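K.L.:
heads up, no residue letters with this:
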């Protein structure tokens, strides 16, 4: 009889997780480590990356930090060369690095360079790492699993809530997932996507710090609350493991039902006014993870 618990076992496998100096990348890494994987973590911010590696390594699992900017091709190549040198294998890639450089949902206020940077980090960064990982996985003959982290922002437009470049980048990641899955799955490389809803992170700071916005968003979520980072780990482990051996090219929303409701993307007047006051008061911020 098939032991279903063993399907989720990652013992001896090697994973790369990008964007690990803060946010969801930390939770993803802990989940992979706790299920037996060796994990190489990367981020642009060296100090935060080393601190996180030290904390995670104290748990007794093997975690290797490699500083890398996913938008820089040389950094990405060096990252995967290091993975190959240390482990001589690669089984899992989690494309988690992302940022919102626009800091506003109002398209007319966005600078072109901020729009371009948001696209570059989220979409181009995911492509750079997917290509590099795909080459290793395809050449090994053993395949692997690539897990892209998109967002419910990539599932449709939003008035007054989500930056257009961020939404466009995440939509691009969803389509990239489908395209790579169509091209690589017959050679053993599965590619899937997780689209988180509202979770505690640097990029949800504005929502969580403004009561009117918080209450409006919660009212649009059937489960009535924001998610906890640990609630993403189940789907991550499913997609990383043999338990999802017949799943590829899929985007799975983990959002408390937010994306299933009609009208969830239209803000209340209070939300719209709060955004306007926030920006007019020159308190706008560039929101980024790692």
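P.N.:
On my side now, so go ahead. Everything numeric here is computed off the predicted structure, so don't read it as measured data.
K.L.:
going by C-alpha atoms from here, please, whenever you check contacts or count neighbours.
P.N.:
Will do.
K.L.:
next SSE after the helix or strand hosting residue 253?
P.N.:
Using DSSP states H and E, residue 253 sits in strand 251-254. Per DSSP H and E, the first helix or strand lying C-terminal to strand 251-254 is helix 269-280.
K.L.:
by contact count, what packs against that next one?
P.N.:
helix 211-219 (3 or more C-alpha pairs under 8 Å, 6 or more residues apart in numbering; DSSP states H and E).
K.L.:
the helix it packs on relative to helix 269-280, how many degrees between them?
P.N.:
130 degrees (axes from the mean of the first three to the mean of the last three C-alpha atoms, to 10 degrees).
K.L.:
in helix 211-219, what's buried?
P.N.:
Across helix 211-219, burial judged by 16 or more other C-alpha atoms under 10 Å covers 212, 213, 214, 216, 217, 218.
K.L.:
give me the contact list for the top strand by length along the chain.
P.N.:
Criterion DSSP state E: the longest strand present in the chain is strand 189-196. Applying C-alpha atoms under 8 Å, 6 or more residues apart in numbering, the contact partners of strand 189-196 are 134, 137-138, 143-152, 154, 174, 177-178, 180-181, 184-185, 232, 235-236, 239, 245, 247-255.
K.L.:
returning to that earlier point: if we look at the strand holding residue 253, which residues are touching it?
P.N.:
151, 152, 174, 192, 193, 194, 195, 196, 197, 232, 259.
K.L.:
what do you get for stretch 128-135?
P.N.:
So stretch 128-135 is contacted by 70, 71, 73, 76, 77, 80, 90, 93, 95, 146, 189 (C-alpha under 8 Å, 6+ apart).
K.L.:
which of the residues you listed sits closest to residue 107?
P.N.:
residue 71 (23.7 Å; C-alpha to C-alpha).
K.L.:
so how far is residue 36 from the spatially closest residue to residue 221 that is not a sequence neighbour?
P.N.:
Computed as C-alpha to C-alpha, 6 or more residues apart in numbering, the closest residue to residue 221 that is not its neighbour in sequence is residue 258, at 4.5 Å. According to C-alpha to C-alpha, to the nearest Å, residue 258 stands 32 Å off from residue 36.
K.L.:
how about residue 190?
P.N.:
Counting by C-alpha to C-alpha - residue 190 and residue 36 are separated by 20 Å.
K.L.:
for stretch 105-114, list every residue counted as buried.
P.N.:
105, 106, 110, 114.
K.L.:
going by distance to residue 12, which of these wins?
P.N.:
Distances from residue 12 to the buried residues of stretch 105-114, taken by C-alpha to C-alpha, are shortest for residue 114, at 40.5 Å.
K.L.:
can you give me the strands in the stretch 1-150 of the chain?
P.N.:
14-18, 38-43, 63-67, 92-95, 99-100, 144-149 (DSSP state E, counting those that start in this stretch).
K.L.:
below is structure B, check it against A:
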């Protein structure tokens, strides 16, 4: 009874930013659970490399090129995928960008708008578009990728714009969950710690920054993409059927201190 709840056979799962990092790990986790995976990425090369990575593991995946900041294109993609497969069961809104190192008083409009356009607006556009398809069917699970930065202020790097965008994702998750709970659609989020990926390599320009991160982390290490994908899988499948509006901290204990 219990292990069956983790299976996702016959379900269609859409993962944004699925070409690499956390997104690709989520694709692998859901494909292994039996889901038909649809990879969405803004670059064709990334989408196809993710597709090939899954093929190398024996999983077939569809791939779509999409900029999540284009609300119209997101809506069209949701309709097209729903028409192709006849259903959309899961959305993992993972696409995001990391920007860091600019003090709040020096933050130009362009930086603020760019980070929030991807990390917040893009998440909402995807939740809205794919959520509409789920609401029509009366079923679905959405998992948004937030961050522990939505709860704390990171140090030593300055990144008010990033932190605010992730805090917005967490409350968006709670708000949508409340609206859609009685219509069969669950909405949850994951708040990761620093994860070893291309994104953190970009942020971590100063080698001493990692030492501070690890000092502030009770477990004393960064996370791996598969550790976030495992939480996403749980929130996406029936094992978490009573959960909605929750943001799960997968932060190696960072927010305990």
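P.N.:
It's in. Since we're looking at a predicted model, the values are computed, not measured.
K.L.:
so what number do they get for TM-score?
P.N.:
Here the TM-score for the pair of chains, by TM-score structural alignment, normalised by the length of the second structure, is 0.95; 257 aligned residues with a C-alpha RMSD of 1.5 Å.
K.L.:
on that earlier part again, got the strands of the stretch 1-150 of the first structure as CSV, with mean neighbour count and distance to residue 84 of the first structure columns?
P.N.:
Converted to CSV, the strands of the stretch 1-150 of the first structure look like this (neighbours: other C-alpha atoms under 10 Å; distance: least, C-alpha to C-alpha, whole Å):
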stretch, mean neighbour count, distance to residue 84 of the first structure
strand 14-18, 27, 10
strand 38-43, 26, 11
strand 63-67, 22, 12
strand 92-95, 26, 13
strand 99-100, 24, 28
strand 144-149, 27, 14
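K.L.:
can I get those in JSON lines with distance to residue 164 of the first structure?
P.N.:
Formatted as JSON lines, the strands of the stretch 1-150 of the first structure follow (distance: least, C-alpha to C-alpha, whole Å):
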{"stretch": "strand 14-18", "distance to residue 164 of the first structure": "23"}
{"stretch": "strand 38-43", "distance to residue 164 of the first structure": "24"}
{"stretch": "strand 63-67", "distance to residue 164 of the first structure": "29"}
{"stretch": "strand 92-95", "distance to residue 164 of the first structure": "21"}
{"stretch": "strand 99-100", "distance to residue 164 of the first structure": "10"}
{"stretch": "strand 144-149", "distance to residue 164 of the first structure": "17"}
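K.L.:
do you know which of the ones you listed lies nearest residue 119 of the first structure?
P.N.:
Nearest to residue 119 of the first structure, of the strands of the stretch 1-150 of the first structure and by C-alpha to C-alpha, is strand 99-100 at 8.8 Å.
K.L.:
helices and strands around that closest one, which ones?
P.N.:
By 3+ C-alpha pairs under 8 Å, 6+ apart, strand 99-100 of the first structure packs against helix 164-184, strand 287-288.
K.L.:
thinking again about what came up before, out of the buried residues of stretch 105-114 of the first structure, flag the one nearest to residue 162 of the first structure.
P.N.:
The closest of these, once distances to residue 162 of the first structure are taken by C-alpha to C-alpha, is residue 105, at 5.0 Å.
K.L.:
grab the nearest non-local neighbour of the closest one.
P.N.:
Residue 105 of the first structure sits nearest to residue 163 (C-alpha to C-alpha, 6+ apart), 4.1 Å away.
K.L.:
alignment lookup: that neighbour to the second structure.
P.N.:
When the second structure is aligned by TM-score structural alignment, residue 163 of the first structure is paired with residue 159.
K.L.:
that older thread, what residue in the second structure is paired with the residue nearest to residue 221 of the first structure?
P.N.:
In the second structure, residue 258 of the first structure lands on residue 254 (TM-score structural alignment).
K.L.:
re earlier: farthest pair in the contacts of strand 251-254 of the first structure?
P.N.:
For the contacts of strand 251-254 of the first structure, and using C-alpha to C-alpha, no pair is farther apart than 192 and 259, which are 18.2 Å apart.
K.L.:
those two - which one has more neighbours?
P.N.:
residue 192 (26 against 21; other C-alpha atoms under 10 Å).
K.L.:
which one in the second structure is aligned with that one?
P.N.:
Aligned partner of residue 192 of the first structure by TM-score structural alignment: residue 188.
K.L.:
hmm, who's touching stretch 36-56 of the second structure?
P.N.:
9-20, 24, 27-28, 30-31, 60-68, 95.
K.L.:
now do the match of residue 192 of the first structure against residue 173 of the second structure, distance only.
P.N.:
For residue 188 of the second structure, the distance to residue 173 of the second structure - C-alpha to C-alpha - is 6 Å.
K.L.:
one more: residue 29 of the second structure?
P.N.:
With C-alpha to C-alpha as the criterion, residue 29 of the second structure and residue 173 of the second structure are 22 Å apart.
K.L.:
ok, now residue 117 of the second structure?
P.N.:
Taking C-alpha to C-alpha, one finds residue 117 of the second structure at 17 Å from residue 173 of the second structure.
K.L.:
more crowded one of the two?
P.N.:
For residue 117 of the second structure versus residue 173, neighbours defined as other C-alpha under 10 Å are more numerous around residue 173 (27 against 19).
K.L.:
residue in the first structure matching that one?
P.N.:
Per TM-score structural alignment, residue 173 of the second structure is aligned with residue 177.
K.L.:
check contacts around that match.
P.N.:
Taking C-alpha under 8 Å, 6+ apart, one finds 148, 191, 192, 193, 249, 250 in contact with residue 177 of the first structure.
K.L.:
could you rerun that using 6 Å?
P.N.:
191, 192, 249 (C-alpha atoms under 6 Å, 6 or more residues apart in numbering).
K.L.:
so stretch 34-51 of the second structure corresponds to what in the first structure?
P.N.:
Under TM-score structural alignment, the match for stretch 34-51 of the second structure is residues 36-53.
K.L.:
so how far is the matching stretch off the chain centroid?
P.N.:
Distance of stretch 36-53 of the first structure from the chain centroid (C-alpha atoms, centre = their mean, to the nearest Å) equals 15 Å.
K.L.:
same deal with stretch 175-183 of the second structure?
P.N.:
19 Å.
K.L.:
repeat that for stretch 143-155 of the second structure.
P.N.:
Centre to centre, stretch against its chain (C-alpha atoms, centre = their mean), the figure for stretch 143-155 of the second structure is 12 Å.
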